[in-house]
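*Asks:* Predicted model and sequence below, questions to follow.
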Amino acid sequence: MRPPAFLIVLASILSAWAPARQATAQASVGWIEIEGALADKPSPFGWLMGEPEPTLLDVVAGIDAAADRDDVDALLLRLREPALTMTQVEEMARAVARVRDAGKPVHLFTEIYGPAELALGAACDEVILQEGGAVSFPGLHVEEMFLADTLAWLGLKMDYVQIGKYKGAEEQLGRSAPSEAWDENISQLLDSLYDAMRAPILAGRGLTERRLDRAMQEAFFASGRRAIDAGLIDAEVDRLDLPAHLEHAYGGAITYRSNLLPDGRSGPGADALANPFAIFQLLASEPDTGPTRPTIAVLDIDGPIVDGESQPAGLLGGASVGSLTIREALKRIEDEPLIKGVVVRINSPGGSAIASESIWLGLRRVAEAKPVWVSVGSMAASGGYYIAVGGEKIYLCPSSIVGSIGVVGGKLVMGGAYQKLSVNVVPRDRGPAAGLMSTLEPWTDSQRELIRERMTETYDLFVSRVQAGRPGIDIDKTAEGRLFAGQRAIEMGLADEIGGLDDAIRDLAARAGLAEGAYDVMHYPGPKSIQELIEQSLGGFGLSAPGARGDRGGGLDLAVAAMRELVGPRAWPGLRDAMAALWTLRTEPVTLTAPRVLLRR
């Protein structure tokens, strides 16, 4: 079995860097390289290619391996063009602390430091910048778009009804400026996120509030020397001199250990695809998805929540979470005796009310036989939080966003646009409510009352689910669309504990009586077969909704690519998921989503 390509490259780099070694190395430094974004779950193609990209859990496990292994004296984390979220960094920082608690120094090296990288660096012993690199830590900047005037100019209007005055559904597309309620909601949320951004820097770098204020003023875009003087980093070193820098720190030659990440390869590898006969074997093969010993299942809820099957990519390139797919996975989890507990990992702004309720029901069925806990990544809002309260215990990170207990209903009214374009539309209805979702006219008073009645029923059900899952919660102070982050969410009763996915898994395993190292972790829904992957690839180019079928024009592809480039790799996933969640309004008049587009910089 050949080693992963990045390890081959790494070995060649290290051999080029390293001078002639002494017979006995004085220190052994573990090396973990993280490139680009980290996924929470394995790629569906990973079992096929044999060289899966490391996940967040893999990286955390690798960091923990550095703490546990006797042949590792220190750890170097190397970031290459990182696109890490703040919550991922917070999870990694907890693992870094365990390495330092084991008496082993941790070094961090990259070319450009932003807020997330600095937060990770604050957990380390030494923060090293590539010579000539830059540090940028100006603060938290959010741009909210209010498009009512733009839509009116185009002859369009969003006709919204929302339950919960803080929900903010009508703000984006129905107003020209924020309402007082939304301004209050978003302002307190940003205060929490800003405090969570500063806290690790204050604690890890030993800075006072005043000195950090000065450092941020200096480091809106700072050189290495300015960042060192500001107390944000420790050293500026060219990457080719990094081995010498570490050797100087440890007093002699160093042995590098680059095998810390778990080896999850089990597939045939890319080379097998070059063999035409092997391809036919692959078409008939199935991924290995069954546990072979006691297991903790991780159920991934990653993306907007929709009815039907999950799709790997939709209109905007993001995956969707289908209720049917999740219920099938929950049935497998329920029926498998080797699975001793479930951690539901949620990164979702919400979506379909019907799908959210279906998944909640499935979780409660499993919970009758096995413990169900929840780990929140960046967000579990609206329908995402609906699912979260189906678990017994909720973990989240300091920057995780939860809440948005409210309901949205609406449609896009296009009658004005049709007139501008001289398009004559003749509606033909059969049935008393057939034209309810017509795009020609806003709702009448009676139609609006009907929608509000159904939405109130959904809201009451949502609140009852929250009260059942979070006994003692004060709905008057937490519902109606309010958003909370991290520690504030715990104080308000929406979550239980600060911790990452690995913490939830480890604690649940202990609860189930499983000794460390005596159980496996498996993600659900599991990887798909070759035939399923091909079918999804051919059918996943929808235009009308995430995962819908049809042809997608090159112009739309270019527009999506341009939007992704404009907002950047960190902001794009949130923008993509929020916009995809809004698409559910085209087919469902009532949804559980957080329909906000916030560009955080």
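*Replies:* Received, thanks. Numbers count the residues shown, from 1 in each chain.

*Asks:* CA atoms for contacts and neighbours, from now on please.
*Replies:* Fine.

*Asks:* tell me which residues in the longest helix seen in the chain are buried?
*Replies:* Counting by DSSP state H, the longest helix found in the chain is helix 554-582. Neighbour-count burial for helix 554-582 flags 560, 564, 569-582 (criterion: 16 or more other CA atoms under 10 Å).

*Asks:* which of those residues lies closest to R327?
*Replies:* Using CA to CA, A581 is the member of the buried residues of helix 554-582 that lies nearest R327, at 19.9 Å.

*Asks:* Roughly how far does the closest one sit from G318?
*Replies:* With distances taken as CA to CA, to the nearest Å, A581 is found 11 Å from G318.

*Asks:* dump the residue contacts of A134.
*Replies:* E111, I112, Y113, F221, A222, S223, G224 (CA atoms under 8 Å, 6 or more residues apart in numbering).

*Asks:* The last one and L129 touch, don't they?
*Replies:* Yes: taking contacts as CA atoms under 8 Å, G224 lies within contact range of L129: 6.7 Å.

*Asks:* putting a second one here so we can go through both:
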Amino acid sequence: MVPRVPTRKTWLILMAVAIALPHTSLAAKKLLRVRLDGPILEAPSEDAALAALFGAQPPRTLYNCTREIQKAADDAEIAGIALIIEQPRMSFAQLEEMCDALRDFRKTGKKVYAFMDYASNGSYALAAAADHITLAEYSGLEIVGLHAELSYYRGLLDKLGIEPQMLHCGDYKSAMEPFMRTEPSEPARENINWLLDGIFERWIELIAEGRGLSEEEVRAAVDAAPLHADQALERKLVDAVSSFEDFKRRIHKEFGKDVEVVKSLSKRGGLEIDMNNPFAMFELFGEILAGDQAGERKPGIALIYIEGPIAVGTNQSGPFASAMAGSTTLRAAFIKAAEDDAVKAVVVRVDSPGGSALASDIIWKAARRCASEKPLIVSMGGVAGSGGYYVSLPGDVIFADASTITASIGVVGGKLVWNGLFADKLGITTTEFDRGAHAGLSSMNRPWNEEELAWITDYLNRVYAQFKGRVMESRGDRIKGDLEEHAGGRVFTGRQALERGLIDRIGGLSDAIALAAQKAGLDDYEVYVLPEQKEPIDILREMFSGEPSKDEFEISGSAAVASNPLVSATLPLLQKLAPQQSGNLRRALTTLMILDRERVGCFMPFDLAIR
């Protein structure tokens, strides 16, 4: 049989089909470049909106980073990731979630190539999640292990004539020890050591799993560190030692010389203004004056951030903390999530060391009401302790990373008495006038008398009992063993908390969102961040109108901050202190700031600065 020769018409049809089919050659592939430098935020900041206003790159959030990697895993055009690790600043929990995202990406068969100029504890553990690690020539690997510092101020207070009067419920509730002691108590030492043991163990695991080494080999490398680049190569901790230019050549050899490197898979939302067009600004003014355009929204999940020390009032930037979680703002966010028909489930991301007992209970009640109407899943970040654990309790399911610092069920209270500084040291005397037997309860000029001390102690015990009651009400039969064995201020890692029934699952924010979507029956959905961030057009509208685009309230605690003598005396010195002590002092001052308004708080028993 003579084979048929295709006619000209047949060739044209075949050519049209070939053109219509998607191209799958390596030359058409793309490579996602992920550059990590600076802080990795939890909640979006207003800086993000300002950056988006003119199309600039906003500060990265953890959710944006992991979501970008997930999108790359699902994108058929993306062949791999070039991971450029400079000096990212993130918690150990965030580090775990980034590693999880990279491992999930690799499960699709795609590869991750990492480059580091210099590697420290956290940045190297992140790089270990890659297929291939290149370390810069003449560089080093400073994986020396975990180092923690606590600062104590009793010696300073004694020199200044300031008398600390501090109380606590629970032997392990040592949040006020920095003001009362010069070193940690034995229960505090015990708490710190088992916490560090848990985090160190997880850190070793991440490196061993990523590099295919035994934990013994990793521990030996840590004890031998810091390592020069060639020593790191000998120990199989990295795959290559070369310049960044050689790294780029290796990338093109692996993925093809024509591979397109893309910086982002997300569209930028900046306003496009042609500054050469004199009429462009009129178009901009028209958008500003037009206001919000309401429209039907896609079904989605509300993502509510509880970030920073917890205080009564609105979310704000604190003088000693990058963010303050305000009960007024968060209560409104939970109400909005419950009432919004587009919101089918709620995820609460908690990254907080606690704070005001009153504010924690206000948030707990609002979250509890929201959970009675819609699925509510909690995701714990780097820390969700004391008040941070309190506000997590309404979750149907609580996720934590293995290295999350959590629990710390207990309360503290107290005040500083300044009369010794003002009267004895500075010669400033004060005369007080009271109407009422206990009108001077909040006076900073004298300590509590026996009757007042008894009242404060009883108040602490009541709040502590309420805290434990909230735990049992929310978790009940999920608690393993007697709650008293896990309370008293004891702090645990996420993995340790799971063993005790204080949380439900090990996982990150992405896992929590996926479970919320599953419970709500959603396959295609949006994630709506609450409290709502200002849109770029809102910022411009405020600039031109002079009026806020949304209802705003001032937190009354600001006045207390400004009037606190320790705050005003210490603020100019903060920038001159060593970073480690500066961070410890900022956290201590935040504790005093909140106790300046309330005599009882739910704070972490300590705030470790681990590096």
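*Replies:* That came through, no problem. Bear in mind the structure is a predicted one, so any value in this text is a computation, not a measurement.

*Asks:* still contacting in structure 2, which of the contacts of A134 of structure 1?
*Replies:* Compared against structure 2 with both residues aligned by TM-score structural alignment, their matches' CA atoms under 8 Å, the contacts of A134 of structure 1 retain I112, Y113, A222, S223, G224.

*Asks:* The alignment partner in structure 2 of the first one - how many residues pack around it?
*Replies:* Under the alignment defined by TM-score structural alignment, I112 of structure 1 is paired with Y118 of structure 2. When counting by other CA atoms under 10 Å, one arrives at 19 neighbours for Y118 of structure 2.

*Asks:* Looks like Y118 of structure 2 contacts L135 (just checking).
*Replies:* Yes: taking CA under 8 Å as the definition, Y118 of structure 2 is a contact partner of L135 at 7.0 Å.

*Asks:* Select from the contacts of A134 of structure 1 the one having the most neighbours.
*Replies:* Y113 (30 neighbours).

*Asks:* Any figure for the gap between the residue lying closest to it once chain neighbours are set aside and A116 of structure 1?
*Replies:* Nearest non-adjacent residue to Y113 of structure 1, counting by CA to CA, 6 or more residues apart in numbering: V135, 4.7 Å away. Applying CA to CA, the value for V135 of structure 1 to A116 of structure 1 is 11 Å.

*Asks:* between the two, who's got more neighbours?
*Replies:* The neighbour count for V135 of structure 1 versus A116, taken as other CA under 10 Å, is higher for V135 (27 against 20).

*Asks:* Map the more buried one across to structure 2 for me.
*Replies:* In structure 2, V135 of structure 1 lands on L141 (TM-score structural alignment).

*Asks:* and stretch 469-477 of structure 2, how far out from the chain's middle?
*Replies:* 26 Å (CA atoms, centre = their mean, to the nearest Å).

*Asks:* actually stretch 274-293 of structure 2, not the one I wrote
*Replies:* So, by CA atoms, centre = their mean, the centroid of stretch 274-293 of structure 2 is 36 Å from its chain's centroid.

*Asks:* Tell me how many other residues surround E183 of structure 2.
*Replies:* By other CA under 10 Å, 15 other residues sit near E183 of structure 2.

*Asks:* Residues that sit against both of G224 and L129 of structure 1, list them.
*Replies:* I233, A235, E236.

*Asks:* Assess the claim that the second one and I128 are in contact.
*Replies:* Spelled out, it's A235 of structure 1. Yes: counting by CA under 8 Å, A235 of structure 1 does reach I128; the two are 4.8 Å apart.

*Asks:* Compare the two (neighbour count), which wins?
*Replies:* I128 (24 against 17).

*Asks:* what about the equivalent of L151 of structure 1 over in structure 2, neighbour count?
*Replies:* Using TM-score structural alignment, the equivalent of L151 of structure 1 in structure 2 is L157. For L157 of structure 2, the count of nearby residues is 19 (other CA under 10 Å).

*Asks:* how close does the closest residue to L157 of structure 2 other than its chain neighbours sit to I428 of structure 2?
*Replies:* Residue nearest to L157 of structure 2 in three dimensions, not counting chain neighbours: E163, with 6.8 Å by CA to CA, 6+ apart. Using CA to CA, E163 of structure 2 is found at 16 Å from I428 of structure 2.

*Asks:* what about these two, which has more around it?
*Replies:* E163 (22 against 11).
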